[in-house]
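structure for the following, please:
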Amino acid sequence: MNLLKGQKVDITKGTSLSTLRLQFGWTFTKPGMSIDAACFMLSNQSLCERDEDFIFYGNPLSQDGAVSHLPLHGADKEAIQIVLPKIPERTAKIAFSVTIHEGEKLGYTMKDAGSLYVRMLNGDNGQELFRFDYGSDLTKETAVVAGELYKHQGEWKFNAIGSGFHGGLAALCTSFSLEIEEDAEPEAAAAMEAVSPLAPIDLRKKIVQMALEKKQLTSVMARVGLVLDITGSMHALYKNGTVQEVVERILAVACKFDDNGALDVWVYDNDFSRLPPATENNFDRYVQKHVMNNKDIHKLGRNNEPPVMMDVIRKYTVEEDSPLPVFLVFINDGGVVKPIKKVIIDSAVQPIFWQFVGIGNSDFEVLKQLDTMEGRLVDNANFIHIKDIASISDEQLYHLLLNEFPVWLKEAANKRIIRK
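All right, here's what the predicted structure looks like:
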């Protein structure tokens, strides 16, 4: 459904919707221009009564966990995710904005931007609920209130606003009663001294923690590994930063599961390499430094999974034998060779759970058969297919990744593969 400016639509009436994602997109006509999305949690008087209720890249998670700001890497540039049951009673509205970074200072205005839109998605299943294209009537403005989520008679509705502001983020903050210092840069001042900005990895650790709580895994300790396909078809995803993002997202899981906070990493094509562990101290540009700029890494060949899988088993059962279970995430964007079946069957007696993630549009015929594969002491592998891993939220990703792991933990403990 495409909304018109000023149109209001029901969001929760007659549904069991619990999580929303508003995904924002735009284009530029001038180089060096930057736009940011944000939101304000407002009272009945349309006032942002606390500094920490302004959610943006510098304060990406509300204190109640209801609202989070997420970067995206695709046509949709940024997202605001809302967990409706967590919204506090004092919040009657949430206003969504986009602003040009230092627009007044650099001389950019909304006439230099194009294709402004916001899409609302069902955060539970990714279904698009509506799209609102706006901004064609804007000229010298440097900020826009794109829309507003508001409560009416106990249900949430959305108002498509699309109204421009002069004065950028500073003007928006003032309009919602947030005080900023006159001589401060708008984006820096908006952070507010009362807000403790979170780095992306810190935000992701919080989201992992919430996922662990839902799945009753908060007391579990595990070693975490990541195997990355680096065959020719993956080249674009390495170049555009998607693989770096995958490393950072899985590192957050390692930080919560493993007491040393290290993520073991392998890459493979028809050869494989074991990389230095990724940690919070070295994850920045990890893929560029340890893969793309490393001449010793074999890249862009054909796929051959068994050798790297055998090295994973060797590391965790011979070199570093431990009573801790292993949660191994295996990223692949095409068909795997059939001999992986034997590796998976043989390793069913080992404390390793293989979580395969298929990305892209391949058929994944072999991986789809994991759940029905016979001859194993326990079901030690799971497969999920995510066509565009860059567009899925951290919350959705962690839910999918951790969905089968608790079942395996229980079965492996009953079979004495791991300790109870």
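
from here on, contacts and neighbour counts on C-alpha atoms
Noted.

just the helices in the chain please.
103-106, 168-175, 186-190, 200-214, 235-239, 242-257, 286-287, 305-314, 340-346, 394-401, 405-414 (DSSP state H).

so which of the ones you listed is the most packed in?
helix 242-257 (a mean of 23; mean count of other CA atoms under 10 Å).

give me the residues contacting that one.
73, 201-202, 204-205, 208-209, 220-224, 226, 237-238, 261-263, 278-280, 283, 285-288, 389-390, 394 (CA atoms under 8 Å, 6 or more residues apart in numbering).

tally of neighbours for Ala37?
The tally of other residues near Ala37 (other CA atoms under 10 Å) stands at 27.

now do the contacts for Val326.
Val326 makes contact with Ala222, Arg223, Val224, Gly225, Tyr316, Pro351, Ile352, Phe353 under the criterion CA under 8 Å, 6+ apart.

out of the residues you listed, who has the most neighbours?
The most neighbours of any of these, using other CA under 10 Å, belong to Ile352, which has 29 neighbours.

next, the structure of the following sequence, for comparison with the previous one:
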Amino acid sequence: MTSLSRGANAPLETTSVRITVSGAAPGSVDLLVFQVAEDGKVRSDADMVFFNQPRSPEGAVQLNGAAVDIDLGRVPPQIARLVVSVALDDSVTGSLATIAGLGASVQAGGAIDCPATSLTSERAAVLAEIYRRGDAWKVRNVSAGWDRGLAALAIEFGVEVDDPAPPAAPPAPAGMPTVAPQTPPASTPSVAPAAPPVTMPTYAPPSGQPVPGPDPQNPRSVPGEEKLSLEKRQQLDLRKKQVHSVLLTKNAVGVRARVLVVMDKTGSMSREYKKGVVHRVIERMVPVAIQLDDDGALECYLYAESFYKLPDLRVENLSEWIAEWVHLSGKHGGLNYARIGAVNDEIPILNEIIGGLRRGDPLPTLVLFFTDGGFHKKVPITELIRKAADFPAFFQFVGIGSAGRFGVLERLDDLEGRTVDNVGFFPVKDIDALDDAELYRLLLSEFPDWLQHARRLGIVG
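As a prediction, the model looks like this:
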């Protein structure tokens, strides 16, 4: 028997499929199948197969107690996926996590097991989905759900619900910036910025909920993931799995660190902003923060001649955050982006980061620094990185774009006179073409090695 982990898939050998759901029981754990089109929605409520409507209109899907019989040859061409789901009855307390052995077993020539994993407080969940791939069909273990139960599940796939649960209240705007002058901390290396001083925003401290402790076998999850659409959650789960795989290989599962993204906002980056490259890069950094940061929040900066520190990015606000803050110019969220300039000066942002570090801090900082090059102040940048080696931060520089000239960045990795190697660098012409597994391997391979050395030297407590 083939066993699929969460997010994994396998081909189906025959068009005659039987799915048995362990843990399903009418009146307590209800079994449902949604026939959905390319847009992820049912064509009508008749595409929802459940105990009161046990057969799809054309007869391709038939519910039989705790099993589903499917004839893929009869599935209408407009249907892209068959979504196999469960939901707790309203009379049942608790969550699906308490249902022993919950999962789907698929028989289609061979046996494929899809155990439900990583469920916590969900009252409704998608266990597996059967989906088209060219002229064939495949099955995927989804194992993702909703705390609000059947109503939220039905709404997700476009079924009309008479009395849906009220939506969660939007987060309070505590993260909105208030303008205040930035003054370098006393420990900041004394390299003066070339640009005139710019008043910078300050922010309320993050108030994220605590997250569960590390599970060596599974990627970490944080509160807020359940608010994403099913498609977004599936993509996030796959990316978390890739990050977890790198950390597992480096014996770094359970490591906690602040994760900072620093993004170049200079004029030469206009193509990357216009085509959405920057937006997608930031989205791909969220799984890194979820696996490493205490509350899964990603700290973000935009920089040019000066910089802005943006409100922390949290997974539940991903789309809204990117739409609000990721721009090359204009006024957004009360900030005038023109005030931080349009040409490179890395000194102010490096001073800001390094000045906030304290030797011996038990919480290290991982800085993910994205730029298309143009570093002109080679000597002061080199000196800053050399001094920063005595503080608990690792700088992973990423050169993006085909026109980048990375000069000093390519030499920082071999810089002499440092307590420890605190820098990584790699260039990539087309970061969109770099798959997630390789991107996370390049981003995270050096950080765990640095952390071991930094702890041994007392740089990290």
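
quick TM-score on the pair, please.
Here the TM-score for the pair of chains, by TM-score structural alignment, normalised by the length of structure 1, is 0.56; 267 aligned residues with a CA RMSD of 3.7 Å.

hang on, the earlier thing: in the contacts of Val326 of structure 1, find the pair that's most separated.
Within the contacts of Val326 of structure 1, two members stand farthest from each other by CA to CA: Gly225 and Pro351, at 12.7 Å.

where in structure 2 does stretch 148-167 of structure 1 fall?
Under TM-score structural alignment, stretch 148-167 of structure 1 corresponds to no residues of structure 2.

buried residues, that stretch. List them.
Neighbour counts over stretch 148-167 of structure 1 (16 or more other CA atoms under 10 Å) mark 148-151, 156-167 as buried.

one step back: which of the contacts of Val326 of structure 1 are still contacts in structure 2?
Counting by both residues aligned by TM-score structural alignment, their matches' CA atoms under 8 Å, structure 2 reproduces these contacts from the contacts of Val326 of structure 1: Ala222, Arg223, Val224, Gly225, Pro351, Ile352, Phe353.

so which of the residues you listed are in strands?
Arg223, Val224, Gly225, Ile352, Phe353 (DSSP state E).

need the residues you listed in a markdown table with distance to Asn414 of structure 1, can you?
Listed next are these as a markdown table, based on distance: CA to CA, whole Å:
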| residue | distance to Asn414 of structure 1 |
| --- | --- |
| Arg223 | 20 |
| Val224 | 22 |
| Gly225 | 23 |
| Ile352 | 15 |
| Phe353 | 15 |
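
which of the residues you listed lies closest to Ser175 of structure 1?
For those, the minimum distance to Ser175 of structure 1 (CA to CA) is 46.6 Å, reached by Val224.

any idea how far the residue in structure 2 that that closest one lines up against is from Arg239 of structure 2?
Counting by TM-score structural alignment, Val224 of structure 1 corresponds to Val259 in structure 2. Between Val259 of structure 2 and Arg239 of structure 2 the computed distance is 16 Å (CA to CA, to the nearest Å).

Val349 of structure 1 touches Ile417, doesn't it?
Yes. If you go by CA atoms under 8 Å, Val349 of structure 1 and Ile417 touch, sitting 6.2 Å apart.

any idea how far the closest residue to Lys378 of structure 2 other than its chain neighbours lies from Gly296 of structure 2?
Counting by CA to CA, 6 or more residues apart in numbering, Val408 is the residue found nearest to Lys378 of structure 2 once chain neighbours are left out, at 6.1 Å. According to CA to CA, Val408 of structure 2 stands 32 Å off from Gly296 of structure 2.

more neighbours: those two, which one.
The residue with more neighbours, out of Val408 of structure 2 and Gly296, is Gly296; 30 against 18, by other CA under 10 Å.

returning to that earlier point: wait, isn't the match of Val224 of structure 1 in contact with Val367?
Yes. Using CA under 8 Å, Val259 of structure 2 makes contact with Val367 at a distance of 6.1 Å.

what touches both of those two?
Shared contacts of Val259 of structure 2 and Val367 (CA under 8 Å, 6+ apart): none.

tell me how far the counterpart of Tyr337 of structure 2 in structure 1 lies from Tyr316 of structure 1.
Aligned counterpart of Tyr337 of structure 2 in structure 1: Ile297 (TM-score structural alignment). Plainly put, Ile297 of structure 1 is 22 Å away from Tyr316 of structure 1 if you go by CA to CA.

same check on Phe257 of structure 1?
Counting by CA to CA, the gap from Phe257 of structure 1 to Tyr316 of structure 1 is 16 Å.

quick one, what contacts the residue of structure 1 most remote from its centre?
Farthest-out residue of structure 1 from its mean C-alpha position, per CA atoms, centre = their mean: Gly375, at 35.8 Å. Residues in contact with Gly375 of structure 1, defined by CA under 8 Å, 6+ apart, are Ile345.

one more: Phe364 of structure 1?
Gly334, Gly335, Val336, Gly358.

what do we get in structure 2 for Gln355 of structure 1?
Match for Gln355 of structure 1 (TM-score structural alignment): Gln396.

surely that match meets Pro427?
No. At 11.1 Å, Gln396 of structure 2 does not count as touching Pro427 under the criterion of CA under 8 Å.

Tyr286 of structure 1 matches what in structure 2?
Taking TM-score structural alignment, the alignment pairs Tyr286 of structure 1 with Trp321 from structure 2.

for its match, give me its contacts.
Trp321 of structure 2 makes contacts with Leu313, as judged by CA under 8 Å, 6+ apart.

measure it to Ile282 of structure 2 for me?
Taking CA to CA, one finds Trp321 of structure 2 at 10 Å from Ile282 of structure 2.

what's the closest of the helices of structure 1 to Val9 of structure 1?
Comparing the helices of structure 1 by CA to CA, helix 168-175 comes nearest, at 24.1 Å.

what segments of the stretch 1-150 of structure 2 are helices?
Ranges of helices in the stretch 1-150 of structure 2, per DSSP state H, counting those that start in this stretch, are 150-156.

that one: strands as residue ranges?
Applying DSSP state E, counting those that start in this stretch to the stretch 1-150 of structure 2 gives strands spanning 2-3, 9-11, 16-22, 29-36, 48-49, 61-64, 67-71, 81-88, 103-108, 110-115, 124-133, 136-146.

what packs against the first one?
Under the contact criterion of 3 or more CA pairs under 8 Å, 6 or more residues apart in numbering; DSSP states H and E, the helices and strands touching strand 2-3 of structure 2 comprise strand 110-115.
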